[in-house]
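**Q** just coords:
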């Protein structure tokens, strides 16, 4: 199992990501991922935690520690 993912931004009220774009992410402890942003795709400053595990196998992740809402979707494998 690879610890690298491609996540699609489905919602961003902060302006660091572009909705509909794909971003690289790396899985870290506890199911959390570190994800890049528009300015630094390989950045590891943003931590997103799983917020929903869907029946089709996809996962929604939400960036924590910010005032707005940022959500990413991992495609079903």
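**A** In hand now; what should we look at? Since the model is a prediction, treat every value here as computed from it, not as a measurement.

**Q** can we go C-alpha only for contacts and neighbour counts from here?
**A** OK.

**Q** just checking, what packs against the one helix or strand residue 8 maps to?
**A** Following DSSP states H and E, the helix or strand that holds residue 8 is strand 4-12. Other elements packing on strand 4-12 under the criterion 3 or more Cα pairs under 8 Å, 6 or more residues apart in numbering; DSSP states H and E are strand 22-27, strand 70-74.

**Q** With respect to residue 11, which of those strands lies nearest?
**A** strand 70-74 (5.1 Å; Cα to Cα).

**Q** Presented hereafter is structure B, for comparison with structure A:
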């Protein structure tokens, strides 16, 4: 019984690992010289006093011939609510 509950988790883990690996390879092709520290948000204008959330933001170049960029903003929760997500 416990073995059957592990099979879906293992499939999910393998799929997530493959997806993460593919994304990592694609990102590394265009950002070989940049690290996470380069995108770390140290201050935010208009933010209330106190510690900021852990945030990374910036532009990733998509197509150099058309000057295409993708903006991203990643932030980490301080806590996870005990509610069911919709």
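**A** Thanks, I have it. Worth saying up front: this structure is predicted, and the values here are computed from it rather than measured.

**Q** now what about the TM-score between them?
**A** Scored against TM-score structural alignment, normalised by the length of the first structure, the superposed chains reach a TM-score of 0.28; 40 aligned residues with a Cα RMSD of 3.9 Å.

**Q** winner for burial among the helices and strands packed on strand 4-12 of the first structure?
**A** Stretch with highest mean neighbour count among these: strand 70-74 (a mean of 22; mean count of other Cα atoms under 10 Å).

**Q** what packs against that one?
**A** With contacts taken as 3+ Cα pairs under 8 Å, 6+ apart, strand 70-74 of the first structure sits against strand 4-12, strand 59-63.

**Q** Need those strands in CSV (columns: distance to residue 33 of the first structure and mean neighbour count).
**A** Shown next, in CSV, are these (distance: least, Cα to Cα, whole Å; neighbours: other Cα atoms under 10 Å):
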stretch, distance to residue 33 of the first structure, mean neighbour count
strand 4-12, 9, 19
strand 59-63, 8, 21
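
**Q** May I see the ones you listed arranged in TSV, with distance to residue 74 of the first structure as well?
**A** What follows is those, written out as TSV (distance: least, Cα to Cα, whole Å):
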stretch	distance to residue 74 of the first structure
strand 4-12	5
strand 59-63	5
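
**Q** Columns distance to residue 49 of the first structure on top of the helices and strands packed on strand 4-12 of the first structure, output as CSV?
**A** Formatted as CSV, these follow (distance: least, Cα to Cα, whole Å):
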stretch, distance to residue 49 of the first structure
strand 22-27, 10
strand 70-74, 10
